[in-house]
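# Turn this into a model:
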Amino acid sequence: MDLLLVALGFICMIVGVFGSFLPVLPGLSSCWVGLLLLYLTKAVENNYWLLGITFVLMVVITILDYVIPSRGTKKFGGSSYGVWGTNIGLVIGILAPIPFGVIIGPFLGALIGELLYDSQNHKRALKAATGSLLGFLASSFINFMFCIIYLGIFLSTIWKYRNILF
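This is a model prediction of the structure:
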């Protein structure tokens, strides 16, 4: 049973790493489930502090995944129309069956929102949309880095308990 939990945990880790930059797959939450599965084995002693801290970090970063692109829009001079456009574009981009929809959606949403706010200032609209794109890329990078950290914790724990697990 322990080997099955370790194998499922490793699959969750791989899915999580890929999901950190492929929005179709769950990212950091999948990595956390992988850690949880590892700690559910009888061979690995429970570490509630590690699981609790990684859970809180996962929740905070998941929330930030939705906040950072809109903050990027605002930082680059976008109005509330651009911020709303970014958020609406993100939802549409996630649901739309187009490649890179999660990147294109917030960008186009911010651009359209800013053009609705001021249809004469195309340069400002493009700048706000670029802020949205940079916010998304920053968010993806943070997500990816934490997935790699969770994978490192997973692998080091397996290595520590390798004699008992295998």
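
# rest of the way, CA atoms for contacts and neighbours
Noted.

# contacts for stretch 149-164?
Residues from elsewhere that reach stretch 149-164, judged by C-alpha atoms under 8 Å, 6 or more residues apart in numbering: 13, 31, 32, 34, 35, 38, 43, 44, 165.

# Repeat the analysis, applying 7 Å as the threshold.
Residues outside stretch 149-164 that contact it (C-alpha atoms under 7 Å, 6 or more residues apart in numbering) are 13, 31, 35, 43, 44.

# in this structure, what residue sits furthest out from the centroid?
When distances to the mean C-alpha position of the chain are computed (C-alpha atoms, centre = their mean), the maximum falls on residue 120, with 34.7 Å.

# what about it, which helix or strand?
Using DSSP states H and E, residue 120 sits in no helix or strand.

# residue contacts, residue 92?
Residues in contact with residue 92 (C-alpha under 7 Å, 6+ apart) are residue 105.

# please give me the structure for this one as well, since I'd like to look at both together:
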Amino acid sequence: MPMWDAISGWGGWDEVGAGGVWLMTICLFVMGLVGCIVPVIPGHLVILMGAVAYRWILGPDAGLSWWSVGAISLLLIASQVFEFVSGAAGAKWFGGTKWGAGGAIVGGIVGMFFMPFGLILGPLFGAYLFEAMFAKQEHKPAMVSGVGSAVGTMAGLVVKVMVGLVMIIWFFSDVFFVH
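Just a heads-up that it's a prediction; the model follows:
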């Protein structure tokens, strides 16, 4: 018996059993979905951690292939990229200039430090300020660009939750239906 197990009295994953692994996995998935909405928790990363931990602990008999873990990882990356550019895309879609799109990105980065409201207000103010200062836009077009960045950011949040659900559905479909 390894020294840590002897000291802690914990017999390892065999003692926990599959039920404990399922409980841990489901808790991580729920926390990940909450994290898709609450910006303090890295939602998609927590969902991926749940899938990887499940596969790693239960091994090849887990019913989850490493291909599915890879696909879940790609979904995480795609969602992060979409979330990063959604505010800028919203500003452009609402008629903003490249300055407004750039301001939305800068505002989104700065807004991360002022959670949770900074994630919406950062791109809005960033797009507005960049439109007004650098593109020399009047108040109304600059504000429209700012509102567009906020709409884009909210769309990114909706997509983030949907991708989180797809990641979890992919996990369960591989575990229960593919194998």
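
# what's the TM-score here?
TM-score of the superposed chains, computed with TM-score structural alignment, normalised by the length of the first structure, equals 0.83; 159 aligned residues with a C-alpha RMSD of 2.2 Å.

# rewinding a little: now that we have the contacts of stretch 149-164 of the first structure, can you turn them into JSON lines and tack on distance to residue 99 of the first structure, neighbour count and secondary structure?
Below are these laid out as JSON lines (distance: C-alpha to C-alpha, whole Å; neighbours: other C-alpha atoms under 10 Å; DSSP: H, G, I helix; E, B strand; the rest coil):
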{"residue": "13", "distance to residue 99 of the first structure": "23", "neighbour count": "28", "secondary structure": "helix"}
{"residue": "31", "distance to residue 99 of the first structure": "24", "neighbour count": "31", "secondary structure": "helix"}
{"residue": "35", "distance to residue 99 of the first structure": "30", "neighbour count": "26", "secondary structure": "helix"}
{"residue": "43", "distance to residue 99 of the first structure": "42", "neighbour count": "17", "secondary structure": "coil"}
{"residue": "44", "distance to residue 99 of the first structure": "40", "neighbour count": "17", "secondary structure": "coil"}
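
# any chance of these in JSON lines, with distance to residue 91 of the first structure too?
Listed next are those as JSON lines, based on distance: C-alpha to C-alpha, whole Å:
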{"residue": "13", "distance to residue 91 of the first structure": "25"}
{"residue": "31", "distance to residue 91 of the first structure": "23"}
{"residue": "35", "distance to residue 91 of the first structure": "29"}
{"residue": "43", "distance to residue 91 of the first structure": "42"}
{"residue": "44", "distance to residue 91 of the first structure": "39"}
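
# what about the residue farthest from the centre of the first structure, distance to residue 11 of the first structure?
The gap separating residue 120 of the first structure from residue 11 of the first structure is 50 Å, by C-alpha to C-alpha, to the nearest Å.

# From the centre of the second structure outward, give me the first residue you hit.
Note: the second structure centre (C-alpha atoms, centre = their mean) maps to residue 44, 4.2 Å.

# just to revisit the earlier point, from the contacts of stretch 149-164 of the first structure, which single one is nearest residue 102 of the first structure?
Nearest to residue 102 of the first structure, judged by C-alpha to C-alpha, of those is residue 31 at 20.5 Å.

# any idea what the closest one aligns with in the second structure?
By TM-score structural alignment, residue 31 of the first structure lines up with residue 47 in the second structure.

# can you tell me how far that match sits from residue 82 of the second structure?
Relative to residue 82 of the second structure, and taking C-alpha to C-alpha, residue 47 of the second structure is found at 18 Å.

# again, but for residue 173 of the second structure
Separation of residue 173 of the second structure from residue 82 of the second structure (C-alpha to C-alpha) stands at 25 Å.

# Ok, residue 154 of the second structure next?
Residue 154 of the second structure is 12 Å from residue 82 of the second structure, by C-alpha to C-alpha.

# What about the aligned partner of residue 90 of the second structure in the first structure, how many residues nearby?
Taking TM-score structural alignment, the alignment pairs residue 90 of the second structure with residue 72 from the first structure. The number of residues packed near residue 72 of the first structure is 23, by other C-alpha atoms under 10 Å.

# now swap in the one 10 residues further on and tell me
In terms of burial, residue 82 of the first structure registers 31 neighbours under the definition other C-alpha under 10 Å.

# Alignment lookup: it to the second structure.
Under TM-score structural alignment, residue 82 of the first structure pairs with residue 100 in the second structure.

# dump the residue contacts of the nearest residue to its match once chain neighbours are set aside.
The shortest distance from residue 100 of the second structure to any non-neighbouring residue, by C-alpha to C-alpha, 6 or more residues apart in numbering, is to residue 127 (4.2 Å). Residue 127 of the second structure is in contact with 91, 100, 101, 103, 104, 145, 146, 149, counting by C-alpha under 7 Å, 6+ apart.

# Okay, and which of the residues you listed map to helices?
91, 100, 101, 103, 104, 145, 146, 149 (DSSP state H).
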